[in-house]
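J.: below are the sequence and a predicted model for it; my questions follow.
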Amino acid sequence: MPRKAVALVGVTNSKGSGVPNPLAPRSHGIELLRLFRGGPKAMWALAEGLLWTPGNDGLCGVSLHENVRYLVTGSLHGAKPWVSACGFVRPWNSLTRKQRKGFQRLYQQGCRCSVRLQPGPNTQCEWETAFRGVEDCQEQYAMCVPQANSGCTWLGGTPYR
């Protein structure tokens, strides 16, 4: 099973695989600015300075722009860090204050909780506003956190209410 990682990276350059094949993976030169989640293997893999993604958008590949800082979630496959459109890939300056604070300090508290798209056990939070874009208040202003009774619930500030 791939290991998960959450990191803040600065993109230094973008390049293809060197093979004229749209299905070949692309790599982005990066500088690791901060590792929010992931162990020593993630730190080592990201410190190598390359972030991999599928070769095109149809395969869930992402395009990153040079000189932009991104918050990325992804996984390690072997010794390579991978990101895709199925994860969370956003320019750092596009995140709300609540999201930045969450990644910097709070989300780790909720690591035993997970988010799901349909009803499930109480150790998960149901993502009720999924896929609403800029109107997705749960994504922008709330976080799934543990409760004293071993369950999980959404916690958000005034914009979430």
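T.: Thanks, I have it.
J.: only C-alpha atoms for contact and neighbour calcs from this point on.
T.: Fine.
J.: in contact with the residue sitting nearest the centre point of the chain, which residues?
T.: With the centre of the chain defined as its mean C-alpha position, the nearest residue by C-alpha atoms, centre = their mean is residue 73, 2.5 Å away. With contact taken as C-alpha atoms under 8 Å, 6 or more residues apart in numbering, residue 73 is in contact with 4, 5, 6, 7, 83, 87, 88, 89.
J.: that one looks like it's in a strand, true?
T.: Yes - counting by DSSP: H, G, I helix; E, B strand; the rest coil, residue 73 falls inside a strand.
J.: next, the one to line up against it:
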Amino acid sequence: MTWTANSCFVTLTILFLWRVEEIAEACSCAPVHPQQAFCNSDVVIRAKVVGEQLVDAGNDIYGNSIKRIKYDIKQIKMFKGPTRVFDAIYTAPTSAVCGVTLVNNGTEYLITGKLEADGTMHITLCDFIKPWEATSATQKKSLTQRYEMGCDCKITRCRFIPCIIHSPAECLWTDWVIEKTYNGGQAKHFACIKRSDDSCAWYRGEAQPKRDFLDIEDP
């Protein structure tokens, strides 16, 4: 009887540890408005992939080799970041640990990412990465004119009604409750801009989306 109880305990412990490891390896990201992605990133560029290789990135605390995918890129335009040209970006080897898959077929991408201590650019599935042709006209224009103007504002994601904001310096992001997608009208056609009185409001871009929410006047 004692042996059976111990065996069950060991089995449950193994299953628990296996489940914890499985959860830890999953990649989960909260949706962010493109403007938030811009403001939170160290680097924002337009680029295309010209090569790909699996490289060593040192060892973990157990001495195991850490692998990274190195994408060789051709940088087309810098929207935010240091005054130099990036010729490579790095990501984890699998999507389970937030690795990003890019294609080397001439596709140009809008890529946001972080700077590592060694000056390299690292990207994850939590960054805003999208084919350039799939971005809206307002998103393209906002990369150089509008997003930075609202980096002191807070974009509050509304997941269900009623939605609440706690400060005049917030813009309520309602794409999910209105359109059931985070790639809706506000993400595609609006930027949250700070006004002269330090309040924030949605600023309408080139496209004219439907009047689904109230705060759409120009600042």
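T.: Structure received. Nothing here was measured: the structure is a model prediction, and the numbers come from that model.
J.: how close does the alignment partner in the second structure of the residue nearest to the centre of the first structure get to residue 43 of the second structure?
T.: In the second structure, residue 73 of the first structure lines up with residue 112, judged by TM-score structural alignment. Look at residue 112 of the second structure and residue 43 of the second structure: by C-alpha to C-alpha, to the nearest Å, they are 6 Å apart.
J.: quick one: the strands in the first structure, in order.
T.: 3-15, 26-37, 50-53, 69-77, 80-82, 89-91, 114-116, 124-126, 142-146, 152-156 (DSSP state E).
J.: residue 98 of the first structure: which of these is closest?
T.: Proximity to residue 98 of the first structure (C-alpha to C-alpha) singles out strand 142-146 among the strands of the first structure, at 7.6 Å.
J.: matching residues in the second structure for that closest one?
T.: Taking TM-score structural alignment, strand 142-146 of the first structure hits residues 190-194 over in the second structure.
J.: ok now that stretch, how far from the chain's centre?
T.: 18 Å (C-alpha atoms, centre = their mean, to the nearest Å).
J.: mean shift between that stretch and the first structure?
T.: Compared with the first structure after fitting, stretch 190-194 of the second structure has a mean deviation of 0.9 Å; criterion: mean C-alpha distance after the TM-score superposition for the first structure.
J.: picking up where we left off before, which one of the contacts of residue 73 of the first structure is nearest to residue 15 of the first structure?
T.: residue 83 (14.8 Å).
J.: residue in the second structure paired with the closest one?
T.: So residue 83 of the first structure corresponds to residue 123, using TM-score structural alignment.
J.: hmm, that match is touching residue 95, no?
T.: No - assessed by C-alpha atoms under 8 Å, residue 123 of the second structure is found out of contact with residue 95, at 11.5 Å.
J.: of these two, give the one with the bigger neighbour count.
T.: residue 123 (22 against 15; other C-alpha atoms under 10 Å).
J.: nearest residue to that one other than its sequence neighbours?
T.: With C-alpha to C-alpha, 6 or more residues apart in numbering as the criterion, residue 123 of the second structure has its nearest non-adjacent residue at 4.8 Å, and that residue is residue 113.
J.: how about the contacts made by that neighbour?
T.: Contact analysis of residue 113 of the second structure by C-alpha under 8 Å, 6+ apart lists 41, 42, 43, 44, 121, 122, 123, 124, 127, 128.
J.: how about 6 Å then?
T.: 41, 43, 122, 123 (C-alpha atoms under 6 Å, 6 or more residues apart in numbering).
J.: tell me the contacts of the first one?
T.: The one in question is residue 41 of the second structure. Per C-alpha under 6 Å, 6+ apart, neighbours of residue 41 of the second structure: 112, 113, 114.
J.: next: residue 9 of the second structure.
T.: By C-alpha under 6 Å, 6+ apart, residue 9 of the second structure has no neighbours at all.
J.: quick check: it vs residue 25 of the second structure, distance?
T.: For residue 9 of the second structure relative to residue 25 of the second structure (C-alpha to C-alpha), the value is 24 Å.
J.: kindly report the same for residue 136 of the second structure.
T.: 33 Å.
J.: likewise residue 157 of the second structure?
T.: Counting by C-alpha to C-alpha, the gap from residue 157 of the second structure to residue 25 of the second structure is 26 Å.
J.: picking up where we left off before, pipe the strands of the first structure into JSON lines and attach distance to residue 43 of the first structure per row.
T.: Formatted as JSON lines, these follow (distance: least, C-alpha to C-alpha, whole Å):
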{"stretch": "strand 3-15", "distance to residue 43 of the first structure": "9"}
{"stretch": "strand 26-37", "distance to residue 43 of the first structure": "7"}
{"stretch": "strand 50-53", "distance to residue 43 of the first structure": "12"}
{"stretch": "strand 69-77", "distance to residue 43 of the first structure": "10"}
{"stretch": "strand 80-82", "distance to residue 43 of the first structure": "10"}
{"stretch": "strand 89-91", "distance to residue 43 of the first structure": "18"}
{"stretch": "strand 114-116", "distance to residue 43 of the first structure": "23"}
{"stretch": "strand 124-126", "distance to residue 43 of the first structure": "28"}
{"stretch": "strand 142-146", "distance to residue 43 of the first structure": "25"}
{"stretch": "strand 152-156", "distance to residue 43 of the first structure": "29"}
